[in-house]
Each structure stands twice: as structure tokens, then as C-alpha cells.
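Student: just a sequence and a predicted model for now, questions to come.
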Amino acid sequence: MIINKRKGSPWALLPLAVFLVVYLVTSIVLGDFYKMPVSVAFLISSIVAICMNKNESISNKAEIFCKGAGNVNIILMCVIFILAGAFAQVAKEMGAVDSTVNLGLSILPSNILIAGIFIIGCFISLSIGTSVGTIVALAPMAVGIAEKTGSPMGLALGAVVSGAMFGDNLSQ
């Protein structure tokens, strides 16, 4: 009887090494281990791990990753949430949130802005099919509108969540 033993490769430890290097080096440079989120280092090392196998398609790699990490639907939802959060932060840093708020304030009267936020949330959620992505993308703008107009913050965020859930239910 012939038993084929497959030898492991030291390259399999590359994602772990990337995780440790990113986390430790960034934490040491910043001088504080709490300033570097572990989830960011994990995301970077996960991307390295997914990019390592060139024989599989990206969609197959993502499915294998999600199955290995847990329930496919839950992990995919977490990935969408992380990427939506990254999008919202990038949009805020490049000034897109402020410019969108100012555009909305110049077009709509302040007494119908909350209703406008709800309708925009409905359309975005209906278009992209995810309420979480809509909430993360639209919430910073709603906060900016509420701050500039003096509207209640809870009402603006409630309009975002309500519009996102409404559009998400219609898109299914």
C-alpha cells in the first residue's frame, strides 16, 4: 500500500507572519497597542491568504474562506459590513460627506430633509440590496444634515435605518 504524504510549505505561514508584522510594527511605531485594531491586521492577513492560491477563482476563494471561518452567510455579511465601514470612512475623509450634505441643504428645504433622507435610504437600499451597506453609507450624511439644520439626531438616523430596511425588504 502506497501512502502519498503531502509536504507542507513554509509559505503557508505567510498570512500569520503578515498579521504579526502588521500588528506589531504598527503598534510599536504608534507607541500604543490599542491604536492598531486587531481586525485591520486580520483583514490584511486574510487578503494575503486569499491571494496566495492562484489556481482558484476569486469567488471560489471567498467561498472557501467563508466556509472555513464559519457560516458563509454570516461571514459574508461581516465582510460587507467591514467594507461598507471602510467606504464610509474614506468618503468622510475625502470630503464627500460634507459636499453631499451641502448639496442636499441647497436643494431641499430644511423642513423636508428628514423625509428626503428616508426616500434616499429607500432608493439606495433597493438599488444595492443591503440595508447594512445603506446605513453605513448614509448615516454620516444624515448626522451632518442633522447637525447643520438643528434637527434631532435620533430622527435623522431613524429615517436612515427605516429607509434602509424598507428598501432592503423590497429588493428581495
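Tutor: Good, I have the coordinates.
Student: going by C-alpha atoms from here, please, whenever you check contacts or count neighbours.
Tutor: Noted.
Student: need the helices for this protein, in chain order.
Tutor: 14-30, 38-52, 58-69, 72-93, 96-107, 113-128, 131-149, 153-171 (DSSP state H).
Student: possible to save the ones you listed as JSON lines with mean neighbour count?
Tutor: Below are those laid out as JSON lines (neighbours: other C-alpha atoms under 10 Å):
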{"stretch": "helix 14-30", "mean neighbour count": "16"}
{"stretch": "helix 38-52", "mean neighbour count": "16"}
{"stretch": "helix 58-69", "mean neighbour count": "14"}
{"stretch": "helix 72-93", "mean neighbour count": "15"}
{"stretch": "helix 96-107", "mean neighbour count": "15"}
{"stretch": "helix 113-128", "mean neighbour count": "21"}
{"stretch": "helix 131-149", "mean neighbour count": "21"}
{"stretch": "helix 153-171", "mean neighbour count": "21"}
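Student: before we go on, here's another structure to hold up against the first:
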Amino acid sequence: MAAICVFCASSRTLDQRYLDLARFTGEEIGRRGHTLVSGGGCVGMMGAVADGARAAGAPTVGVIPQALVDLEVADLASSELVVTDGMASRKTAMIDKSDAFLTLPGGLGTLDELFEVWTTATLAMHTKPMVLVDSEGFYRPLTEWLARLTGEGFIRPAGLDLLTVVDSVPAALDAIEARLG
């Protein structure tokens, strides 16, 4: 099956519904027989998605910079823990190790990862599926802004079409599986 990279928040101060969404995502990845690739942290949504995946029998690959290992937030229970020298090399390793990308709610780091993988796709550096889970309308302001950018010529429609936007985790995994065949 596929190695699915999940981008999501690592904050320790999130509402429980976001942690539940992340854990459900990991469980669903495991139930469907996939491998989870994550940012290698054991806190926030990142920790919850990895715990959920392992609970459902999925192998987990964590990719984390040494600086975060030093802060003792590494997911030491990962099947494989890849330690990088920085955030840029972390993103490169996550892209290389993944067949598809699923983005859950998150902040600056999550958006950075989404835009990195999306930008490289628009430059034809990969053709891997990318799905944004707009749970409870979390990303609605962003998708409206991106549509505006497209309308004003800053983003080509074909570039916008590379990102699939859905409202649930099952729909996200269905979209990924359909693309990967």
C-alpha cells in the first residue's frame, strides 16, 4: 500500500476535537493498510496521528530535525525515526519517503509543509496526490483566498487543481487511493 504523509499541528494547547481528528486519521490509515509518514513529533496532533496509526497496526515513519529531538519531542515509538539537520532537509525527506500527502488543521509549520509540497508539484518535481482536509470549514478562508489568487492570475488553474480539497478523512483517503490506483 501507500506511504501517506500527514501534515498537522504539534501544539500542546489544541482543542480535543483536533486531537481526535488526528487520531482517527492515523487509525484510518492503519485500517486501510497504509504506512504513516509524519513530522516525527510525539505531541499535539502529530503525536495523536502516529498513536492512532500504530493502534491500527500501521508502520510509522517519523522525520524530525535534531533540534526537536534535543527538545525531547521525538516520537521514539516510530517504526523508523529519521533525524535531519534542519527543517528544509526534513521536508525533503518527508517528500522523498511519501507516496501522497494529507493535510489536517495546523498552523505555520503545517502550511509551510503544504505549500512546499504543492509548489514542488506545480513545478513538476513530483506527481504525488495532495489532499487538504477542510474539517469544519477550517481551511475555508484559505481556499477562498487561493481561488481569488487564481482569478487574479497569480496561480494557474492547473496549479490550483493539483490540490484536492475534501471535508473528511475518509474522503481524503478515498481520493488518494483513487489517484494511486
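Tutor: Sure thing, it's come through. Only a predicted model underlies this, so the values are computations on that prediction, with no experimental measurement involved.
Student: overlay the chains and give the TM-score.
Tutor: Remark: TM-score between the superposed chains equals 0.27 [TM-score structural alignment, normalised by the length of the first structure]; 82 aligned residues with a C-alpha RMSD of 5.4 Å.
Student: wait, Val97 of the first structure touches Ala139, no?
Tutor: No - counting by C-alpha atoms under 8 Å, Val97 of the first structure does not reach Ala139; the two are 9.7 Å apart.
Student: shared neighbours, the two?
Tutor: Common contacts of Val97 of the first structure and Ala139 (C-alpha atoms under 8 Å, 6 or more residues apart in numbering): none found.
Student: buried stuff in the helix or strand harbouring Arg179 of the second structure?
Tutor: Assigned by DSSP states H and E, Arg179 of the second structure falls within helix 169-180. By neighbour count on 16 or more other C-alpha atoms under 10 Å, the buried set for helix 169-180 of the second structure is 169, 172-173, 175-176.
Student: and if you look at stretch 159-166 of the second structure?
Tutor: 160, 162-163, 165-166.
Student: that one: end-to-end distance?
Tutor: End-to-end span of stretch 159-166 of the second structure (C-alpha to C-alpha, to the nearest Å): 17 Å.
Student: ok, residues contacting it?
Tutor: With contacts defined as C-alpha under 8 Å, 6+ apart, stretch 159-166 of the second structure is touched by 118, 121-122, 129-135, 146-147, 150, 172, 175.
Student: stretch 140-149 of the first structure too?
Tutor: Contacts to stretch 140-149 of the first structure, defined as C-alpha under 8 Å, 6+ apart, come from residues 88, 92, 97-98, 100-101, 105, 110, 113, 117, 151-153, 156-157, 160.
Student: change it to 10 Å
Tutor: For stretch 140-149 of the first structure, contacts defined as C-alpha atoms under 10 Å, 6 or more residues apart in numbering pick out 88-89, 91-92, 96-102, 104-105, 110-111, 113-114, 117-118, 135, 139, 150-160.
Student: for Cys122 of the first structure, give me its contacts.
Tutor: When contacts are taken as C-alpha under 10 Å, 6+ apart, Cys122 of the first structure is in contact with 116, 131, 134, 159-171.
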